[in-house]
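Q: Turn this into a structure:
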Amino acid sequence: MDYHKEAAEIIAVLADSCSEAQLIGSMSISTYDTAWVSMVSKPDGAELRWLFPESFQIVLDSQSLDGGWDGPGSETDTILNSLAALLALCRHHTAPAHTNGNNPPDLLSRISKAVVGFEIISPSIINSLRSFGICLYEPPVLLSLQAQKLRGFDWNLLYGSRQLALLHSLEAFDGLIDFDRLSHHMRNGSFLGSPSSTAAYLMNSSVWSIEAEQYLHTVFQKGTGQSSGKFPSAFPSANFELSWVGTMIYRKRRLLIETIYRLFPHFSVLD
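A: Model (predicted):
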């Protein structure tokens, strides 16, 4: 088949998916987002149950021998992944009733192993960890950077009509903002297409959002994890898919088709 014809067909598949309002996305799996989603519990009568137990199993399975959770990129990724995963372990340990007491028997030892060696941490997550009796060192420079970022910020802007980039990371403001005043920013069940931010909203809002729950179920099924419990860092990502494919066509030429087939195996039309 002619290269240009193959490229055109791939673009057409993606364009049709976007025009038909199908949710597509191929963002890499994120331990950070998976950990946050694993902490969402839903009211079930008089009790609570974990909404995505598969995601917590992924967190358990991906813990490394040294107790942490490696990241695909920088050391910052590893730190944030490990902090979010550690928080997930703590919340599951203190709420065994959510799983009828079926937590793994070594959960406490996993927590102890994960705490060892932390030097640099995220101020927002460390505050949550304190409630579980885990006190980690906070480098003054990190606290200074946080204060500098938030100094003079008018929180009312977050509650207004304008959508700020901060909505993509609502988990960073646990205990600092009123999540009930953010529902108007939800689009198709999510906050700027962020699984972790949407999970944080469900965890902190006083009213359960069926729309947000459905978004997470959609990502669970249609995201890169394909119902395994693994969540990507963003979904959907149609604009990214189209721009990335277009760039690949421009730069890679003949290598494009093989790469696209590998990255989009769930598109049956490409088989």
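
Q: CA atoms for contacts and neighbours, from now on please.
A: Fine.

Q: any chance you could map the helices in this structure?
A: With DSSP state H as the criterion, the chain has helices at 3-19, 31-38, 53-61, 75-93, 107-115, 123-130, 140-150, 156-159, 195-204, 210-222, 238-252, 256-263.

Q: Could you pull out the buried residues of the shortest one?
A: Neighbour counts using 16 or more other Cα atoms under 10 Å place 158-159 of helix 156-159 among the buried residues.

Q: Here is the second sequence; please produce its structure so I can put it next to the first one:
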Amino acid sequence: MIINKSGDGSGWLFPESFAYLLESQGSDGGWDPLQQSTRSLGYPNSLWLTDCIIHSLAALLALCRHARGPDPPADVSPILGARSFLHQKLSIWTLEDITHLGFELLMPVHLLLLQEEGIKFEFPSKVKLFRKFQEASAVDLDWLYDEAPCQVPLFSLEAYIGKLDFSRLSHLPTSSGVAASPASTAAFLIHFPRWSAQCEAYLRRIVIRGPGKGNGSVPRVFPLELFEPTWVLATLLEVGFTKEHLGAAQVDLLLQFLYRNLKDDGVIGATKAFFLDAEDTSRALMLLNLNGYNLSPVSLVTRFEVEDCFATFDTKISKHVKSISVNGNMLYSLPQYPTPSTIVPQIEKVARFLCKQWRTHSTEIQDHWNISFYYTLMRIAQPLALLMSAHSQNRLSLSLDLFQGLAPDCLQGIRTLILAHQHADGTWGRLPCPEETAYAVVALAHIKSSHVIPADEGSLDPAMHRATRVLWQACVSKCPSPDRLWTGKVLHGISSVREAYMLAALRIGMNHVSLADSNPLTASLYRLWSW
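A: Reported below is the predicted structural model:
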């Protein structure tokens, strides 16, 4: 929807993105990146409907803008199809169990913008949606006008169209656009009264060099130069891969890069252009401390600790997101600090928070940042197992009720639940998909290593054995794109993280599977991971 106002020409910028939009429209008139119609087991309606509605509202708005812009397309059938699709989907959409961040802003703003184009939708949940919109938009945004880079969780600049004075936001763009968000950067270019060559260059770079490699598509956030190396390396190294397995020289360069970004404030975010957060910081600290950097978590604790756990974002953000994933990563990181005895109160606080979440929700437990039930279970089991081992080895002294009761009960309950829900083909999950199966295997392997399960209990090995066969086949087949399990404005997948978890599950799964009755495939896998 960006018209060239640079003075170097006229017309629409990024025609390849408009072409991609047209090519991606489904036969039913909508945009459905989750590909629900092709699945035997699909996403819940609360996730799928919200996702395809948000995509389709934005796409329809682009079609309408092009229809009244320079060189309008002669074919109006895409607009008619999109209107019909949205009318049908909105008629059955409700506000229940939605995980999409900012939907209460994005959907109403797009509906209002479409109304300006002459397209108005009426649907049963509209009054409730706009009531939430009034609440969500009644925030003070004057801080955005301060002459400083955006360092708070502004996921969607486009969600504040009509509320923000874009003429006062000239300080927001950096070499990473506006908050490393293509959508926010595009909104800035459309509504800022002057042209930003910096924003245009950022968008051109991600269209050409981003994951779409010039096909017109763009990622949700770009770049993720801190998130991706942190999560991939941490996922692999914490299950037994070594720097030598992965290429010592390259790993050292990545570690040095992370250290340079962490050393000044002691905290990082997913990208240098993004706000700071507890999860990426804890993953980076754990990774660096595993490799001899001996870094203190003081800044991490000071900035993110709240009453009963750790918040995702800085404590000055009024709305804390209490995430199991964030606190699970915190608990995995803190005991690996060189002197963990100095932060036992924080360690126990997080452990109790995770155990409470399990005891309160168990079969319905869900994290804020990933829709997979098994991701959440893994994020609880992995650090609790590490905690049990640290206590058993006298590296950490825990309260008796935590060591003898809460943590073992939690691990045993998670183990029972995971085993009970494995599919006959060895997979886990409601889709199912290799990434969810990998989460389950990593969780089971850590539970087994904690020794809270009797040594002669034999149900874990067969389950992990069946799963590793499936994961190996998935690695061989090289699925071109990951399932969309991660939440945000829309659901998305992260290929590098998906592959890292699959490799981690294969590695740790084979370490914990007995070879007494293995077949040739199992034996070859074991040799592969026993370099």
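
Q: Overlay them and tell me the TM-score.
A: After superposition, the two chains reach a TM-score of 0.71 (TM-score structural alignment, normalised by the length of structure 1), with 221 aligned residues with a Cα RMSD of 3.0 Å.

Q: Just name the most buried of the helices of structure 1.
A: Mean neighbour count, computed with mean count of other Cα atoms under 10 Å, is highest for helix 31-38 among those, reaching a mean of 28.

Q: quick one: contacts of that one?
A: By Cα atoms under 8 Å, 6 or more residues apart in numbering, the surrounding residues in contact with helix 31-38 of structure 1 are 50-56, 58-59, 69, 71, 80-82, 84-85, 88, 195-196, 199-200, 229-233.

Q: For residue 118 of structure 1, see how far away the residue minimising distance to the centre of structure 1 is.
A: A centroid search over structure 1 (Cα atoms, centre = their mean) returns residue 33, at 2.2 Å, as the residue closest to the centre. Applying Cα to Cα, to the nearest Å, the value for residue 33 of structure 1 to residue 118 of structure 1 is 20 Å.

Q: And for residue 173 of structure 1?
A: Applying Cα to Cα to residue 173 of structure 1 and residue 118 of structure 1 gives a distance of 21 Å.

Q: And for residue 237 of structure 1?
A: The value you get for residue 237 of structure 1 to residue 118 of structure 1, if Cα to Cα is used, is 33 Å.

Q: ok, the corresponding residue of structure 2 for residue 200 of structure 1 - contacts?
A: Superposed on structure 2 with TM-score structural alignment, residue 200 of structure 1 falls opposite residue 187. By Cα under 8 Å, 6+ apart, residue 187 of structure 2 lies in contact with 157-158.

Q: mind running it again at 10 Å?
A: For residue 187 of structure 2, the contact set (Cα atoms under 10 Å, 6 or more residues apart in numbering) comprises 1-2, 156-161, 166, 178, 181.

Q: could I get the residues you listed as CSV with distance to residue 304 of structure 2 and neighbour count?
A: Converted to CSV, the contacts of residue 187 of structure 2 look like this (distance: Cα to Cα, whole Å; neighbours: other Cα atoms under 10 Å):
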residue, distance to residue 304 of structure 2, neighbour count
1, 38, 22
2, 38, 19
156, 23, 21
157, 25, 19
158, 28, 21
159, 26, 23
160, 27, 18
161, 31, 18
166, 31, 21
178, 24, 28
181, 24, 25
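
Q: Looking at those residues, which one is closest to residue 76 of structure 2?
A: residue 1 (16.8 Å; Cα to Cα).

Q: Give the closest residue to that closest one in space, chain neighbours not counted.
A: Using Cα to Cα, 6 or more residues apart in numbering and skipping the chain neighbours, the partner closest in space to residue 1 of structure 2 is residue 62 (5.6 Å).

Q: wait, isn't the one you found in contact with residue 19?
A: No - the pair residue 62 of structure 2 and residue 19 fails to qualify as a contact (Cα atoms under 10 Å) at a distance of 11.3 Å.

Q: now stretch 9-20 of structure 1: which residue numbers in structure 2?
A: Counting by TM-score structural alignment, stretch 9-20 of structure 1 sits on no residues of structure 2.

Q: How far off centre is that stretch?
A: 26 Å (Cα atoms, centre = their mean, to the nearest Å).

Q: cool, stretch 109-126 of structure 2 as well?
A: For stretch 109-126 of structure 2, the distance to the chain centre is 29 Å (Cα atoms, centre = their mean).

Q: contacting residues for residue 194 of structure 2?
A: Here residue 194 of structure 2 is in contact with 5-6, 166-167, 170, 188 (Cα under 10 Å, 6+ apart).

Q: first vs last residue of stretch 110-128 of structure 1, how far apart are they?
A: OK, stretch 110-128 of structure 1 end separation, Cα to Cα: 18 Å.

Q: likewise stretch 227-235 of structure 1?
A: 14 Å.

Q: Buried residues in it, which are they?
A: For stretch 227-235 of structure 1, by 16+ other Cα under 10 Å, it's 227, 229-235.

Q: got CSV for the residues you listed, with distance to residue 129 of structure 1 too?
A: Formatted as CSV, the buried residues of stretch 227-235 of structure 1 follow (distance: Cα to Cα, whole Å):
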residue, distance to residue 129 of structure 1
227, 29
229, 24
230, 23
231, 22
232, 24
233, 22
234, 25
235, 28
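
Q: any idea which of these is closest to residue 17 of structure 1?
A: Of the buried residues of stretch 227-235 of structure 1, the one sitting nearest to residue 17 of structure 1 (Cα to Cα) turns out to be residue 235, at 14.1 Å.

Q: Count the neighbours of residue 345 of structure 2 for me.
A: Residues near residue 345 of structure 2, counting by other Cα atoms under 10 Å, number 12.

Q: Help me confirm that it is found in a strand?
A: No - under DSSP: H, G, I helix; E, B strand; the rest coil, residue 345 of structure 2 falls outside any strand and is assigned helix.

Q: Alignment lookup: it to structure 1.
A: Residue 345 of structure 2 maps onto nothing in structure 1, by TM-score structural alignment.

Q: Same check on residue 143 of structure 2?
A: For residue 143 of structure 2, the residue aligned by TM-score structural alignment is residue 157.

Q: Can you tell me how far its match is from residue 165 of structure 1?
A: Taking Cα to Cα, one finds residue 157 of structure 1 at 11 Å from residue 165 of structure 1.

Q: what does residue 228 of structure 1 align to in structure 2?
A: Under TM-score structural alignment, residue 228 of structure 1 pairs with residue 215 in structure 2.

Q: hang on, its match packs against residue 17?
A: Yes - Residue 215 of structure 2 is in contact with residue 17 according to Cα under 10 Å; the separation is 7.3 Å.

Q: Give the intersection of the neighbour lists for those two.
A: residue 207.

Q: and the gap between residue 113 of structure 1 and residue 102 of structure 1?
A: 20 Å.

Q: Then residue 238 of structure 1?
A: Residue 238 of structure 1 is 39 Å from residue 102 of structure 1, by Cα to Cα.
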